[in-house]
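Got a sequence here, can you model it:
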Amino acid sequence: MIVLKVGGNVINNPATLHEGLDYFSGLLEPAVLVHGGGRRASQVITEMGREPVMVDGRRVTDRATLEIVTMVYAGLLNKDLVAQLQSRGTNAIGLSGADGNAVLAEKRPVGAIDYGFAGDVTAVNASLLDALLRLGLRPVICPITHDRRGQLLNTNADTIANETATALARLEHPVNLQYCFELPGVLTDVNDPGSVIPVLTPETYAEYRSSGKIAGGMVPKLDNAFAALRAGVREVAIGNIAALRAGGGTRIRLA
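The predicted structure follows:
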């Protein structure tokens, strides 16, 4: 199985998005799509007269912001992606975390920063996803989860992708996790597309982090990648569609 996560920069670029959906539709393996869309959400928040608040790449989600991101993620973006996949002959089904208890979460505890209605994943309903895949459907999961007590939560899409891949691996499926974004891979120099790191291990990752060559939003993405491998996911790759299609990008390995 393949779990493909596409980020907001891919979704916001029509040409890149079409390329990504073509790739997903052409996969021969059972596949799950997890999508973000933070840039589109920030645009709508601004258009509605509010100011998006981000801390270390994470959105601070007050009640009004939660309503907006739910509309954008679970409504506009999710259903648009499903419709575009249907036009390619891929029988997709859109899901929020609340649908079929697909993704359960708990509200993040208040620490140094109060992230509001941000959710930390507690469980993924792998049996539901497995059943949908066996029916020939391809789940498309947005980053809105719930806590089983009636509260929706805004949850990081990279984390949902990691937890989804891990949950499916526990059902003894060989699972590959792919993070698709706008760059050809993890770079040592963000201004040089040719500086792709072909393979990252825990040791080399620590070295690149200590030197500052890997920083910012790439850190939680890679932390998720290594966590997925330790939990039984077979392979993790990071790159743009061209790189993933060619078997390139950055491959994450434990050794």
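
make it CA atoms for all contacts and neighbour counts henceforth
OK.

got the residue ranges for the strands in the stretch 151-255 of the chain?
For the stretch 151-255 of the chain, the strands identified by DSSP state E, counting those that start in this stretch occupy 152-154, 176-180, 199-200, 235-239, 250-252, in order along the chain.

The nearest residue to residue 54 once chain neighbours are set aside and residue 112, how far apart?
In space, not counting the residues next to it along the chain, residue 54 is nearest to residue 60; the distance is 5.8 Å by Cα to Cα, 6 or more residues apart in numbering. According to Cα to Cα, to the nearest Å, residue 60 stands 13 Å off from residue 112.

Could you do residue 121 as well?
Summarising the geometry, the distance separating residue 121 from residue 112, computed by Cα to Cα, is 20 Å.

what about residue 110, which SS state?
Secondary structure state of residue 110, per DSSP: H, G, I helix; E, B strand; the rest coil, is coil.

can you pull the contacts of residue 7?
35, 36, 37, 180, 181 (Cα atoms under 8 Å, 6 or more residues apart in numbering).

Now show me the structure for the sequence below, then we'll compare the two:
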Amino acid sequence: MKTPLHVFKIGGHVLDDETSLQQFAAAFARVAGPKILVHGGGKGASELLHNLGIAPQMVQGRRITDAATLDVVTMFYAGKTNKQLVALLQASSVPALGLSGADGNAIRASRRPVREVDYGFVGDLAAGSINTDLLRGLLNMNLVPVLCAITHDGAGQLLNTNADTIASAIAQAMAGSYAVTLHFCFEKDGVLADANDEQSVIRRITPDEYAQLKADGVVSAGMVPKLDNAFAALTAGVEAAVIENALKINEPIKTVLCRS
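Predicted structure coming up:
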């Protein structure tokens, strides 16, 4: 029987508010067994870009990353956000180790080809992108890897990569060795049937139901990458995938995604 492994991704307002981040760290500390945490950058990166006179550009929930934006998001994601999060986890007695994709060759990506949109220095992941030997080694040392959304191409170029995609890729890569549950955590209790009703959590979604929700416009923008990546992970052998509130990960209210 495979050992359970929990792969968490956090982002959104949770990263923007230190009190919420402290509450998440305390809840995360109560999750037993091996675990990995992936984080994005929250709104702080966009605010810093604005302050520096750089206009953030987003297409379908994904950031366009020119050279100046890459410098800023690298500083913010791999620096301030990662280390602040690691410090808060340490304060909750979680033996966290902060990493970018370049550290230990943890995550190697390739620059996204220019098609309808030029995303700039954005990285795409492929089979073999995740250094599973490194992650298994850290987990065997009872460390908790905390990975930001900065990857590298193996030739010296850093790349901005969607954190939802990273979490899904890690879950899939580790599924050969562990019984993996993938958690996408943000400020809501799950996927909402009505964006204006916090109580309208959809408790269970199948691929067919997801297609209908997208067609109806119930899910859009930033929620689409989460759900796309979660369903891809289920198809690739991940045991379970959930969308939940980062402050309520130990509670039963959440959206569970199903293979059929």
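
ok so, going back, if you count surrounding residues, which of residue 60 and residue 112 of the first structure has more?
Neighbours were counted for residue 60 of the first structure and for residue 112 using other Cα atoms under 10 Å; residue 60 has more, 19 against 6.

Show me what the more buried one lines up with in the second structure.
Superposed on the second structure with TM-score structural alignment, residue 60 of the first structure falls opposite residue 64.

ok, that match touching residue 58?
Yes - if you go by Cα atoms under 8 Å, residue 64 of the second structure and residue 58 touch, sitting 5.8 Å apart.

tell me the helices in the second structure, going along the chain?
13-16, 18-29, 44-51, 67-73, 82-91, 132-140, 163-174, 207-215, 223-235 (DSSP state H).

Out of the ones you listed, which is closest to residue 254 of the second structure?
When the helices of the second structure are ranked by distance to residue 254 of the second structure, counting by Cα to Cα, first place goes to helix 223-235 at 13.5 Å.

The first structure: matching residues for the closest one?
By TM-score structural alignment, helix 223-235 of the second structure lines up with residues 218-230 in the first structure.

Now the matching stretch on the second structure. Mean distance?
Its matched residues in the second structure lie on average 0.8 Å from stretch 218-230 of the first structure after superposition (mean Cα distance after the TM-score superposition for the first structure).

Next, the buried residues of that stretch.
Taking 16 or more other Cα atoms under 10 Å as the basis for neighbour counts, the residues of stretch 218-230 of the first structure that come out buried are 220, 221, 222, 224, 225, 226, 227, 228, 229.

Ok, stretch 230-249 of the first structure next?
231-244, 248-249.

Of those, which is the nearest to residue 133 of the first structure?
Nearest to residue 133 of the first structure among these: residue 233, at 17.7 Å, using Cα to Cα.

how close does that closest one sit to residue 113 of the first structure?
For residue 233 of the first structure, the distance to residue 113 of the first structure (Cα to Cα) stands at 32 Å.

just residue 165 of the first structure next, same as before
Between residue 165 of the first structure and residue 113 of the first structure the computed distance is 29 Å (Cα to Cα).

So the two - more neighbours on which side?
In terms of neighbours (other Cα under 10 Å), residue 165 is the more surrounded of residue 165 of the first structure and residue 113; the figures are 31 against 9.

Alignment lookup: that one to the second structure.
Applying TM-score structural alignment, one finds that residue 165 of the first structure aligns to residue 171 in the second structure.

and that match, how far is that from residue 56 of the second structure?
Using Cα to Cα, one obtains 29 Å as the distance from residue 171 of the second structure to residue 56 of the second structure.

can you check residue 226 of the second structure too?
Applying Cα to Cα, the value for residue 226 of the second structure to residue 56 of the second structure is 21 Å.

which residues touch residue 93 of the second structure?
For residue 93 of the second structure, the contacting residues are residue 29, taking Cα under 8 Å, 6+ apart as the criterion.

Tell me the spacing between the equivalent of it over in the first structure and residue 22 of the first structure.
By TM-score structural alignment, residue 93 of the second structure lines up with residue 89 in the first structure. Using Cα to Cα, one obtains 10 Å as the distance from residue 89 of the first structure to residue 22 of the first structure.
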